[in-house]
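S.K.: Generate a structure from the sequence data that follows.
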Amino acid sequence: MPMSPLWLLLVLPVSLLAIYLLTPRRYQSSDSVAQAYDSWTQDGILEFYWGEHIHLGHYGNPLRRKDFRAAKADFVHEMVRWGNLDRLPAGTTVLDVGCGIGGSSRILARDYHFDVTGITISPGQVQRARSLTPDGVTAQFKVDDALNLSFPDASFDVVWCIEAGPHMPDKALFAKELLRVLKPGGTLVVADWNQRDTRRRSLQGWERWVMRQLLDQWAHPEFASIEGFSELLEATGWVDGAVTTADWTRETLPSWLDSIWQGILRPAGLVRFGFSGLIKSLREVPTLILMRIAFGQGLCRFGMFRATRA
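M.R.: Below is the predicted model:
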């Protein structure tokens, strides 16, 4: 007997949810992170829907409606201003840690005339970043490990990093490497997904399950808190004074649902990527919804960090 449409509507979501829960993409090593990003870069689905910026957008304060991709570019400019980088001269050397396919690096090079080096652990992302960068844009890209940077001490005027921290299993070493390659007097600017400081209020039942999914589904070993990562930066002994922080949860919150809407607003993706692409895209929806819940309920926070190298 053929399956009725109503029965199909019930079976399909349950099947997809079962696949989602039974096939997590847990962090195993830096290689597992590289392979995940290589895969997302090779098939082109993430770039098609998210554009050249694989990070959240900035929707202003107070919030205002924006095009999803425009909000991402706006985020870069807002981060430049918040970090006081717009006061720096042309030729300032910048290390973009976790550069993705180079969207932020190109803005920093093109609009602010900085000399940018973007690094990522994914060879696929490096190849794509290079192909997207026009001649004359002073941005170069290489494969490197943020926990073991290949650059000498005090190599850059600015170290810049967006949403790379959750992939780092050793947050203290990550903090040290970011500051080690920064010149004395240079500026560190970091934007990251953070969890609530559980030293002050521990995770409850549903929160533990949500956090487990947010870690397991996107190859994250753990999230730091804003307070905890600030302490790790200061503990290096390389920070002049105190780390300056801010919470941009409100400004970035619309990004999560906007990213889901891209699948509806850009139906050409169904033709371009076919049924397998549809299934792969649908697989990300539960995580995006859980991210919106976590950030909306205060379980997660979007942290901004600024420090000067002593």
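
S.K.: only C-alpha atoms for contact and neighbour calcs from this point on.
M.R.: Noted.

S.K.: Stretch 70-86: how far from the chain's middle?
M.R.: 15 Å (C-alpha atoms, centre = their mean, to the nearest Å).

S.K.: I'd assumed residue 118 was in contact with residue 98.
M.R.: Yes. Shown here, residue 98 and residue 118 form a contact pair, counting by C-alpha atoms under 8 Å, at 7.2 Å.

S.K.: Of the two, give the one with the bigger neighbour count.
M.R.: Neighbours per residue (other C-alpha atoms under 10 Å) separate residue 98 from residue 118, with residue 118 holding more: 27 against 24.

S.K.: For the stretch 1-150 of the chain, which segments are assigned as strands?
M.R.: Secondary structure of the stretch 1-150 of the chain (DSSP state E, counting those that start in this stretch): strands at 93-97, 115-120, 139-143.

S.K.: Here is a second sequence; please produce its structure as well for comparison:
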Amino acid sequence: MFELILPFFFLFIFLLAITIIWRINARKYISSGTVASAYDAWTQDKLLERLWGEHIHLGFYPSGKKNIDFREAKVQFVHELVKWSGLDKLPKGSRILDVGCGIGGSSRILSKYYGFNVTGITISPGQVKRARELTPSGLNCNFQVMDALDLKFEDGSFDAVWSVEAGAHMNDKSKFADEMLRTLRPGGYLALADWNCRDLKAYPPSFFEKLVLKQLLEQWVHPYFISINEFGNILKINKNSAGKVISDNWNVYTNPSWRDSIIEGTRRPFSILSLGPLAIIKSIREIPTILLMNWAFSKGLMEFGVYKCRG
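M.R.: All right, here's what the predicted structure looks like:
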């Protein structure tokens, strides 16, 4: 009897240890500095890059298809957002600002495939360093450490502003929109994608949903989430916006990414093992949050918002 119980006992202890590590090492948003520190750490340990590749964002799966390579889906996402937002109408040499550029994956595609002159900004010095290392000298990409809520560019400096999954880290969504639209030239294009929650005022969360949202905020340095309509309205009333803002929910196209982000570890086990035993613990430590993200997006508690408008 004891021999039958023993494996379950060790599994319980293992899961309990992971849960304790998960809670003790929660990455709560305190300031923009905590966002920078978290991304510096993720970049330095290279685990996220090894598993997610150069694109630290979700992928695009046409009509929810699941038999697509995880990393190819991320590249496809960039092309789909370019086409949907109208950036493909811009001529080569157009000036693009990539807000929250990560390690430069989207910036390199925008430069290589569309001939754009791209400036990527992130609050993480570690990401800027890595983005520069990964970028061939022939591409028109440059990367700078900069706060998205205080952009150091003149008004109307860019033909388009691009931002993917950065807004959820901003503690002032209106200022985030202000700065992007301020730097966009009249008639320029804004292309944005982000993690949103459903309209919690119209559809209040249950007790369990509140617990889930709390964990999603505290584990990945998010100050708060807002709905797609809320952020769309922020863009519409902005003085630098032409007023017509189109938004959509791409959950059906992006949700398979959560499952694939876990499976990726089994597809490329050496990517983790080559980083040492600590990397295994760190990768397992992220699984509860990814599972919660998967549940929240699949149930509609969270939504993947995409936005486009003209300056």
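
S.K.: re earlier: nearest to residue 265 of the first structure, out of the strands of the stretch 1-150 of the first structure?
M.R.: Distance to residue 265 of the first structure, taken as C-alpha to C-alpha, is lowest for strand 115-120 among those, at 29.9 Å.

S.K.: Show me the contact partners of the closest one.
M.R.: Under the contact criterion C-alpha atoms under 8 Å, 6 or more residues apart in numbering, strand 115-120 of the first structure has outside partners 90-100, 102, 105, 108-109, 126, 138-146.

S.K.: mean offset of that strand relative to the second structure (after superposition)
M.R.: Following superposition, strand 115-120 of the first structure is found to deviate from the second structure by 0.3 Å on average (mean C-alpha distance after the TM-score superposition for the first structure).

S.K.: Figure out which of the strands of the stretch 1-150 of the first structure is closest to residue 161 of the first structure.
M.R.: Minimum separation from residue 161 of the first structure across the strands of the stretch 1-150 of the first structure (C-alpha to C-alpha) falls at strand 93-97, 4.9 Å.

S.K.: so that closest one aligns onto which residues of the second structure?
M.R.: Strand 93-97 of the first structure corresponds to residues 95-99 in the second structure, going by TM-score structural alignment.

S.K.: Can you name the residues in contact with the matching stretch?
M.R.: By C-alpha under 8 Å, 6+ apart, stretch 95-99 of the second structure touches 106-107, 116-122, 148, 157-164, 166.

S.K.: give me the stretch of the second structure that stretch 201-216 of the first structure matches.
M.R.: The aligned range for stretch 201-216 of the first structure is 203-218, by TM-score structural alignment.

S.K.: Outside of the matching stretch itself, list whatever touches it.
M.R.: If you take C-alpha under 8 Å, 6+ apart as the criterion, stretch 203-218 of the second structure is touched by 26-29, 222-224, 289, 292-293, 296, 301.

S.K.: Just those: which are in helices?
M.R.: Judged by DSSP state H, the subset of the contacts of stretch 203-218 of the second structure located in helices is 289, 292-293, 296.

S.K.: among these, which ones are buried?
M.R.: The neighbour count (16 or more other C-alpha atoms under 10 Å) marks 289, 292-293, 296 as buried among those.

S.K.: And those residues, which is closest to residue 198 of the second structure?
M.R.: residue 296 (10.0 Å).

S.K.: What is the equivalent residue in the first structure for the closest one?
M.R.: Per TM-score structural alignment, residue 296 of the second structure is aligned with residue 294.

S.K.: For its match, list the residues it contacts.
M.R.: Taking C-alpha under 8 Å, 6+ apart, we find residue 294 of the first structure in contact with 210, 300.
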